[in-house]
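Chemist: fold the following, please.
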Amino acid sequence: MGVFRGRDGKRLVWTILGLIIAALIGLALFRYVGTLLFAIFVYYATRPLYRWLDRYIDHPNVTTTITILFVIIPMVAIIGYAGIVALRELDQFLAASNLEAYRARFQPYLRLAHQGNIEQLLESFRSGTGSSITEVLRQGLPSAVQQVASIAGFVFSVLARLFLMLTILFYLLRDDHRLRQWFYDSIDHEQRIVDYANDVDDDLETVFVGNLAVILVAAIVAVATYYGLNFLASGGPVVGTPVLLSLLIGIGTLIPAVGMKIVYVPYGLLLLGLAVTTPTPLWHPIAFLILTFVVVDTVPDFFARSLLSARSGIHMGLVLLGYFLGTLAFGWYGLFLGPIVVVLATHFADKIFPDLMDDLFAN
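Modeler: A predicted model of the protein is given here:
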């Protein structure tokens, strides 16, 4: 009858309440685990920049905002630039193929959109070709409304996840020291746990900052290589969009096993197709693939990841295995979860597991 009256009873009640709260929070975060893990990745990748800015800017909110803009502005610029290039490539593809009739239909709208004349664009929808499009919309209005609702739901979902990621990132950057201090106070500064948490924190920063470094090094080397190749090529550039392709190649380094090959191999095959079907010289795709593999893919990846392995206390093979198995087991967010699990497991095996075995066999 006194199970809830003594100290053990109160502890049991509080423990049950804590487990319920933890389960509810875990359930909410599990639905957006990819967003959470991406925020953690960006946090560790940008934390050195935040701490450097914090030395000169005596305002945490401003420092955090500048750090986040450092991530968001390039992301938006890449997406916008990729959209513009995609429109140009579509227009050139339609012009160079047997789809000239489709290009003629889109050309008035593309031209007006490029010029930014919205009034003429709307007027063209009200008359001429636009009237036929309006008639089609009237006939298929129910399905069109359903498609618009579906697109609107997708856009809202993406924006909601982006807002959640930015919110988590903002408070991790600004208040991580408070979270760390709360945790240490809660465990009464147990030395073994503190050492374990500090080692994990340091190595996660090293791994994720190293990933960012690999992206930047690969993109810079690719830009220099492709501009040099275009300069030496006769009869037109080999790479039409060297900056965009280099940025995509840098981002492609995050993909396990395949890496940047997922970007430059299809592009090389596209150049090969153009060389077969057009007067483009055959040496263009061959030179592109060889230089990309040797200079852009092999050299930066080898040196950058070797430097990362030297700075980190974790074997580079384990980190790469974490990326690969994490992605296979958990999907795209395993790209970030895999290295976290590897770091946690490595330091547990190094510092905690031997002590647990000593205590077990000592008893």
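
Chemist: only C-alpha atoms for contact and neighbour calcs from this point on.
Modeler: Noted.

Chemist: show me the helices in the stretch 51-200 of the chain, by range?
Modeler: In the stretch 51-200 of the chain, the helices defined using DSSP state H, counting those that start in this stretch lie at 60-96, 100-115, 118-126, 129-139, 141-186, 191-232.

Chemist: contacting residues around the fourth one?
Modeler: Contacts of helix 129-139 with the rest of the structure, by C-alpha atoms under 8 Å, 6 or more residues apart in numbering, involve R105, S124, F125, R126, A144.

Chemist: buried residues in that helix?
Modeler: For helix 129-139, burial by neighbour count (16 or more other C-alpha atoms under 10 Å) applies to G130.

Chemist: Proceed likewise with the subsequent sequence, for comparison:
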Amino acid sequence: MAQKDMKGYWKLFGVLVFALLVYMTYPFLEGIVYAIFLYYLAKPIKKQLDKKIESKEITSFIAIITLLSLIVIPTMVSTIYIADTVSKSFPFLIELIENILPQEYSEHINELVSSIKILDVNYFLELVRSRDIQSIVLEPLKRLTEVFLWYLLIMFIAFVVGFYFLMDGESLMGWAVDNAPQRDEKIIDEYIGNMDCALNRIFVGVFLTMVITLIFALISLTVLNMVAPAELKISAALILGLSVLCGLFNLLPGVGIKIVWVPTAILFTLQAYFMGTLMASLWYLLIFALVMAVIVDFVPDQILRPYICGAGIHTGLVLLSFVFGTVVFGAKGLFLGPIILVGFIEYMKTVVPQLSDE
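Modeler: Alright, predicted model coming up:
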């Protein structure tokens, strides 16, 4: 009797420890989900490295660093180049601010810019301390800094967890099977194996969709630039930068690459307006918006992604998992939605028939 009571206490203790583990890790669920994505993308690289290097720690580190370099470095270069292009248009942006903001705010912005130009430090600090400037500039900047630091932490967690998944992921799956009750060992092994294959197909498909979006954007922007009015032509480097950002922001839920092409279209429109060629350039602006919205945005995201990421699952369900996941969970839902879908479908295919036989 006492032994049965102790088993009950141990089960209760296990539930308590598991609940504490979930409570501790839940705030960082986003980083863990991104780590799973990195794991499946870096796994093919690691397999090739394993043939030449024996140390799994070294191959895991090289694989994940290589993957991050392929994503982060082009993004940083593109962002820096675009920021440099925007900075060269600083006078145009100041004129735009003067025309858009109310008169009182425009005056404050002009005073702030003037104080920076003449390096009047005391006057600049006095302006910064004013409530108007703080509400317009400093408070949004503070919030932006907080968001940046939080996502820096999330990316660090994704890197660390992804590294350990690469190094010990297969051992972890084997441990789960070995520690299962003997009568359930076969079911759990099959369930984990099927989930692994399906998630590999889906997440590699997500990455391929990014690459396809980048290629579509590069071709579309190049062709559009050939027929663009002289005042709206852009450099080849800027085309490449915008294309890379389109590929990257294809990952963002809901907004997607609209965060790239919509501001670009607005800037083109404002540039044509201030140069007095808006009506003459209207045809190009409409074609630009149509091509970017349909060919670069809609086709890869809504049509190609479900087919590429199908993994033997109905394409409509895959598409809905991306949509529902992002609506419910935010950015991490782009990856968490398919994980939940695959977990449910494999449970129905693998586990339920076994339960029915019993």
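
Chemist: what value does the TM-score take for this pair?
Modeler: The pair, once superposed, lands on a TM-score of 0.79 when counted by TM-score structural alignment, normalised by the length of the second structure; 334 aligned residues with a C-alpha RMSD of 3.5 Å.

Chemist: would you mind finding the most buried of the helices of the stretch 51-200 of the first structure?
Modeler: helix 191-232 (a mean of 18; mean count of other C-alpha atoms under 10 Å).

Chemist: show me what that one is packed against.
Modeler: helix 33-54, helix 242-252, helix 299-311, helix 334-347 (3 or more C-alpha pairs under 8 Å, 6 or more residues apart in numbering; DSSP states H and E).

Chemist: ok, now with 6 Å
Modeler: If contacts are counted by 3 or more C-alpha pairs under 6 Å, 6 or more residues apart in numbering; DSSP states H and E, helix 191-232 of the first structure sits against helix 33-54, helix 242-252, helix 299-311.

Chemist: quick one: that helix to the second structure mean distance?
Modeler: Mean deviation of helix 191-232 of the first structure relative to the second structure after superposition (mean C-alpha distance after the TM-score superposition for the first structure): 1.2 Å.

Chemist: so I249 of the first structure touches G259, yeah?
Modeler: No. I249 of the first structure lies out of contact with G259 (C-alpha atoms under 6 Å); the separation is 8.4 Å.

Chemist: closest to L328 of the first structure out of the helices and strands packed on helix 191-232 of the first structure?
Modeler: Nearest of these to L328 of the first structure, taken as C-alpha to C-alpha: helix 33-54 at 14.4 Å.

Chemist: kindly indicate which of the contacts of helix 129-139 of the first structure lies nearest G236 of the first structure.
Modeler: Closest to G236 of the first structure, out of all of the contacts of helix 129-139 of the first structure and judged by C-alpha to C-alpha, is R105, at 29.0 Å.

Chemist: nearest residue to that closest one in space, please, no chain neighbours.
Modeler: Distances taken as C-alpha to C-alpha, 6 or more residues apart in numbering put T129 closest to R105 of the first structure, at 8.0 Å, once the chain neighbours are dropped.

Chemist: map that neighbour across to the second structure for me.
Modeler: Under the alignment (TM-score structural alignment), T129 of the first structure pairs with D120 in the second structure.

Chemist: D132 of the second structure versus that match, what's the distance?
Modeler: Distance of D120 of the second structure to D132 of the second structure, given as C-alpha to C-alpha, to the nearest Å: 19 Å.

Chemist: looking at the helices and strands packed on helix 191-232 of the first structure, which is closest to F183 of the first structure?
Modeler: Closest to F183 of the first structure of those is helix 33-54 (C-alpha to C-alpha; 17.5 Å).
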